[in-house]
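In: the following comprises the amino acid sequence and a computationally predicted model.
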Amino acid sequence: MQVRDDDWILLRSLLTATLLSTAALLDFYAGNINALADPWRVLHYAAGTLAATAIIAAGLKMLLRQLPLWCILIATGLMVFVFFAYDVDLIQRELKAHLGQLAPFAWTSAALGAGILALATIRRRGAVTVALVLSAAFVAPSLARIATFATRGHPAQAAAGAASAERFALSPNIYWIVLDGYPRQDVLKQDFAFDNSGFIASLRTLDFVVLGKSRSNFPATVNSISSTVSADYTVEGEGDELRALSAQDMQARVRGKNRTVARLRSAGYTYVHFENGYDYLTECASDEPRCVRGNLGLDELDIAILSNTPIVDLIVQHRQSTPFAWGGVDDLTAKLAVIRAMPSPFFLYAHVLAPHPPIRFRSDCSFRPADPDLQRWSPEARPAFIEQLGCINFQTTALLHDIIGTDPDGLIILQSDHGTAFRGQFKKPPNEWTDEDLHERFGALNAMRLPRPCRAMAAEDLTLVDTFPLVESCLSGTAFKPHHPRFFVTPYDDNADFGRAYEYPPERVK
């Protein structure tokens, strides 16, 4: 009977340690479940955390042979739990205010101290039950949210749309290069007092048609890109019931499950997805056979998880040798030989995070220390953003010369997905955006190197949703029928109105 009691206590302590060490990851997944394509990356972190917990517990047992294993398991679980509580706003704010760069070291010491205190004070077996009940109560809300999401059923995967098997009259290789957050020329002039005419002139010299009044249809990457590749607006409903499609649906479209890829594949094209940069959204789909990876390193999802601990702050303090996948245009240039080896004709989607924040490049493309924050549109960073833009212009010009030099007939689309947000747009309710807010965020770079007979199709005010209808009309020789332009503001996933969409009249989006 005593053996059974010991086994039962050990089992409860093991469950307690498991709950304590993964509580932060459960909370993270529950809080971001609508924005994550799948749980696997979070599960990998959970497995790694459990493995680390087991290794620490085993090491402590070897050092402290006189202590029962159940006591060591609870102490280890508590230590990991405290380590993952670093991201609590009050804790970080107070620690950094008083200790500065010592804050992550202090919190690591606090986590170790919590484990040592537990080892020194926990002696009664009844503590196991108390710890289990408390840890279960802590994770219960997260588990309830996850269960509710699971019982709703998963949204249907994005429909690729009907695809005719007809070949095009023309079949050049297609390069779709997205420079994230690159502003339109007039926005740069008005909001930044920056003359970008030199770069625009270099594009025209390379036979690009530059659309000087082009606009994005959405102000956020997932909505904008999914809409562009779907050749349709990724919203449903009307009026107060107007909503964006689910994040999972839009992510699937961004990662290749979309109408444009289906149509091009049916016409004999190979789809090539270039994965580059810190943005988790633009990574390759897990089943994508033609995935070309650029700069490898920690991305947005990694940072979001690791920010629960002092690890990111410890890395940032030594960021000159950063492991972050910052993503520059030259990462794509370095992979052109790999892309050229793909079966032709191919359709390349290459989404480069630059010049979007973090502001991590100087004008000469040397590395600028930067915190890994995709939403840091600080007004005081405008001069640094322009410096970074100088680097991006230089790298992009070199990239385009390389592509055209080896593939002179290639069809090249150079776009941004949206403009900048230095006016603090996403700190305001969508119905309070001014005309200046809309102009800055929706004014998008749009330049196309098309076969000569098609260049007249590219109207100066073309919106991004008509990108691939124009390309298909060009290649097939059919009439191009642009959409009636529509423009939507969609709150970020940390906003209470996430999922809703607010439509602005076209006359307000210049």
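Out: Received it, and whenever you're ready, just let me know what you need. As the structure is a prediction and not an experimental result, all values here were calculated from the model.
In: from now on I want contacts and neighbour counts done on CA atoms only, so please keep to that.
Out: Noted.
In: ok but residue 148 is inside a strand, no?
Out: No. Applying DSSP: H, G, I helix; E, B strand; the rest coil, one finds residue 148 to be helix, outside a strand.
In: count the residues that sit near residue 241.
Out: Per other C-alpha atoms under 10 Å, the neighbour tally for residue 241 reads 11.
In: excluding its backbone neighbours, what's nearest it?
Out: residue 500 (7.7 Å; C-alpha to C-alpha, 6 or more residues apart in numbering).
In: next: residue 464.
Out: Using C-alpha to C-alpha, 6+ apart, the closest residue to residue 464 is residue 216 (5.4 Å).
In: residue contacts, that neighbour?
Out: 224, 417-418, 442-444, 463-465, 487 (C-alpha atoms under 8 Å, 6 or more residues apart in numbering).
In: mind doing that once more with 7 Å?
Out: Residues in contact with residue 216 (C-alpha atoms under 7 Å, 6 or more residues apart in numbering) are 224, 417-418, 442-444, 463-464.
In: hmm, the residue nearest to residue 241 is touching residue 242, no?
Out: Yes. Residue 500 is in contact with residue 242 according to C-alpha atoms under 7 Å; the separation is 6.2 Å.
In: those two: who's more crowded?
Out: residue 500 (19 against 16).
In: returning to that earlier point: from residue 463, how far out is the residue nearest to residue 464?
Out: Note on residue 216: its distance to residue 463, by C-alpha to C-alpha, to the nearest Å, is 6 Å.
In: so how many other residues sit close to residue 136?
Out: Residue 136, neighbours per other C-alpha under 10 Å, totals 17.
In: and it, how far from residue 210?
Out: Taking C-alpha to C-alpha, one finds residue 136 at 58 Å from residue 210.
In: got the contact list for stretch 121-128?
Out: Residues from elsewhere that reach stretch 121-128 (C-alpha under 7 Å, 6+ apart): 12-13, 71.
In: check stretch 458-473 too.
Out: Stretch 458-473 has contacts (C-alpha under 7 Å, 6+ apart) with 211-217, 227-228, 231-232, 260, 479-480, 482-483, 485.
In: then this one, side by side with the first:
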Amino acid sequence: MPLAGGAVALVVTLTLWLSNMSRVPYEDALPTVGAVLALVGLAVLALRLVAGGWARAGLMSGVAAVYILYLPVAVFAVSPSAWMRGGLLLMGGVAAVLAARRIPREAPGVLAVNRKINLILVPIVIGIAGVVLLRQIDLERHRPAPDQAFAAFDGEASATSPDVWHLIFDRYGNNATLGGAYGYDNSAFLSALRKRGFAVNEEAFSNYQRTGHSVASTLNASYLDRLSSSAQAADWVPIYRSLTSSQALRFFERQGYETVFAGSWWNPTRRSGLADRNINYRAVPELGRLVLGQSAIGFALAQTGLAYGDGRGDQCRRATYKFEQLRELADEGSRKYVFAHFLVPHPPFVLNADGSCRSLAKATASSRRDNYVAQIEYANREALRLIDAILAGPRPAVIVLHSDEGPWPEPFVGDERFLGRDPVAVDWAGLNARQLAEKMGILMAIRHVDGAPAPAPASPINVYPQIINAYFSGKGVEPAPRHYVFESDAALYRFKDVTRELN
């Protein structure tokens, strides 16, 4: 049986999943595992044409899998230079071809080698798979289901109930932060919102300091205490599932609305299995991104700037694509609930103010302030274009525009030029009042259907109670706005109340 290639690929994929299991749920991991095995199967079929037999094709696929999935890890570890890495991988490729050519062609010889390789690799795969299964079972025992952890929204749509557009611009600071930390006056944008009928809360703070906690609490109109009673301390998955399977999505599904989920490259908002429609651009599941990123194929795609290899370019084009798609959606006459999460002005800094892509060289040469402000100005312009398209559309709509967290304060900043390298370990409970205000001060604005003046939500957790009560016959009580920080990535559910410090 031609198992070598699949066995090597499974060892790599399952090992990566095992080390990231607290962030990658099985519903996202298993499709990647299946896709990897399918690609290996196609490779075996192709190699069969030149190998002369299935056993030899399997061994050749094993050599190819070792080269593609294992050699780059060693090469990247010893060399920081792209040119040297390319040269070493080229030499490794030649060695792999020579090794494949030395595989015996005669049936007795190739079958003997294949049998030995299978007897080595298959038990390893079974062992790793067993560890993965046991770990997954243990984690799932402590993971509450989102529909059980949070109460369903109490309300019902009527013939006059409007569309709801919920737009989140990640790490968009409030006016005090933009002026104090970045020397940028955002008053023109806030005035443009008010002219369009928005109520703006210039003193709003996020309910939690990071996106996962903040958006999960917003979309479920609840604080996260219910998760803390059962979830393991460092397990992000209950929070992530609360994002993609939120009570907000469930409510509008029950009301017969078309639900639209416009996500980012970040796995928790990449897509929702509950939504009727997902809008995204070249978004790869987290485990697939990890496998591709450490492979020779990923290296080649990155060096050539081809699709799925240029993370910065894809991130730039993703923002533009989503705005275009949402403007087109605004012209549709069906009832709709739209949730859109934009990783703008969130790093990496890939956009110029005019919407063109910001090169790595320019982002590196520019100050953090200039990089961030360029994306603020891009977000402002595109947000107003989208808002105008919604207001010109055929359906009445409530539009919510806010941020889930503010920018990270100095000195708690990683590398903001590349995807996923900006977070660093922080003692969140030890931040001073100024740092807390910068991290949790956010944009918060809402436009009701008639554009009449009305108070903006006090904090993100109040968004849906306000909308359900106003337009869907809800009678719920809005939660009192409180503000928390979780202590660290090792204590995701141990919270410190920082409401007094912020106020």
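Out: Noted; the coordinates are in hand. Predicted model only: the values in this text are computed from it and were never measured.
In: what's the match for residue 472 of the first structure in the second structure?
Out: In the second structure, residue 472 of the first structure lines up with residue 468, judged by TM-score structural alignment.
In: gap between its match and residue 445 of the second structure?
Out: The gap separating residue 468 of the second structure from residue 445 of the second structure is 17 Å, by C-alpha to C-alpha.
In: who has more neighbours, the two?
Out: The neighbour comparison of residue 468 of the second structure against residue 445 (other C-alpha under 10 Å) goes to residue 445, with 26 against 21.
In: so what does the helix or strand that contains the more buried one touch, helix or strand wise?
Out: Using DSSP states H and E, residue 445 of the second structure sits in strand 444-447. Counting contacts by 3 or more C-alpha pairs under 7 Å, 6 or more residues apart in numbering; DSSP states H and E, strand 444-447 of the second structure packs against strand 199-200, strand 397-402.
In: verify the stated contact: residue 349 of the second structure with residue 370.
Out: No. Shown here, residue 349 of the second structure and residue 370 do not form a contact pair, counting by C-alpha under 7 Å, at 9.7 Å.
In: tell me how far residue 34 of the first structure lies from residue 146 of the first structure.
Out: Counting by C-alpha to C-alpha, the gap from residue 34 of the first structure to residue 146 of the first structure is 10 Å.
In: mutual contacts of those two, please.
Out: In contact with both residue 34 of the first structure and residue 146: no residue, using C-alpha under 7 Å, 6+ apart.
In: which stretches in the stretch 51-200 of the second structure count as helices?
Out: 54-65, 71-78, 82-101, 107-141, 146-149, 175-182, 187-195 (DSSP state H, counting those that start in this stretch).
In: ignore what I typed, I meant the stretch 351-500 of the first structure.
Out: 382-406, 435-442, 467-476.
In: what's the mean distance for the first one versus the second structure?
Out: Right, the one you point to is helix 382-406 of the first structure. Compared with the second structure after fitting, helix 382-406 of the first structure deviates on average by 1.7 Å (mean C-alpha distance after the TM-score superposition for the first structure).
In: so how far is that helix off the chain centroid?
Out: Taking C-alpha atoms, centre = their mean, to the nearest Å, one finds the center of helix 382-406 of the first structure at 22 Å from the center of the full chain.
In: buried stuff in it?
Out: For helix 382-406 of the first structure, the neighbour count (16 or more other C-alpha atoms under 10 Å) marks 382, 384-396, 399, 403 as buried.
In: can you tell me which of the residues you listed is nearest residue 429 of the first structure?
Out: Among the buried residues of helix 382-406 of the first structure, residue 382 lies closest to residue 429 of the first structure (C-alpha to C-alpha), at 22.9 Å.
In: nearest residue to residue 104 of the first structure in space, ignoring adjacent ones along the chain?
Out: residue 310 (4.7 Å).
In: with residue 395 of the second structure instead?
Out: residue 333 (6.2 Å).
In: which position in the second structure pairs with residue 284 of the first structure?
Out: Using TM-score structural alignment, residue 284 of the first structure sits opposite residue 271 in the second structure.
In: quick one: its match and residue 282 touch, right?
Out: No. The criterion here is C-alpha under 7 Å, and residue 271 of the second structure misses it with residue 282 at 11.6 Å.
In: ok, those two, which is more surrounded?
Out: Ranked by neighbour count (other C-alpha under 10 Å), residue 271 of the second structure and residue 282 place residue 271 first, with 23 against 15.
In: and that one, how far from residue 150 of the second structure?
Out: 21 Å.
In: what do you get for residue 165 of the second structure?
Out: In terms of C-alpha to C-alpha, residue 165 of the second structure sits 22 Å off from residue 150 of the second structure.
In: tell me the counterpart of residue 443 of the first structure in the second structure.
Out: With TM-score structural alignment defining the correspondence, residue 443 of the first structure maps onto residue 441 in the second structure.
In: count of residues packed around the residue nearest to that match when sequence neighbours are not counted?
Out: Spatial nearest neighbour of residue 441 of the second structure, chain neighbours left out: residue 205 (4.5 Å); criterion: C-alpha to C-alpha, 6+ apart. Using other C-alpha under 10 Å, residue 205 of the second structure is surrounded by 32 other residues.
In: residue 428 of the second structure maps to what in the first structure?
Out: Checking TM-score structural alignment: residue 428 of the second structure goes with residue 430.
In: isn't that match up against residue 489?
Out: Yes. Judged on C-alpha under 7 Å, residue 430 of the first structure makes contact with residue 489 at a distance of 6.3 Å.
In: residues near the aligned partner of residue 305 of the first structure in the second structure, how many?
Out: By TM-score structural alignment, residue 305 of the first structure lines up with residue 291 in the second structure. Counted with other C-alpha under 10 Å, residues neighbouring residue 291 of the second structure total 20.
In: one step back: check contacts around the residue nearest to residue 441 of the second structure.
Out: Taking C-alpha under 7 Å, 6+ apart as the test, what residue 205 of the second structure contacts is 440-442, 459.
In: quick one: buried residues of the regular element (helix or strand) spanning residue 3 of the first structure?
Out: Using DSSP H and E, the element containing residue 3 of the first structure is helix 2-32. For helix 2-32 of the first structure, burial by neighbour count (16+ other C-alpha under 10 Å) applies to 9-10, 12-31.
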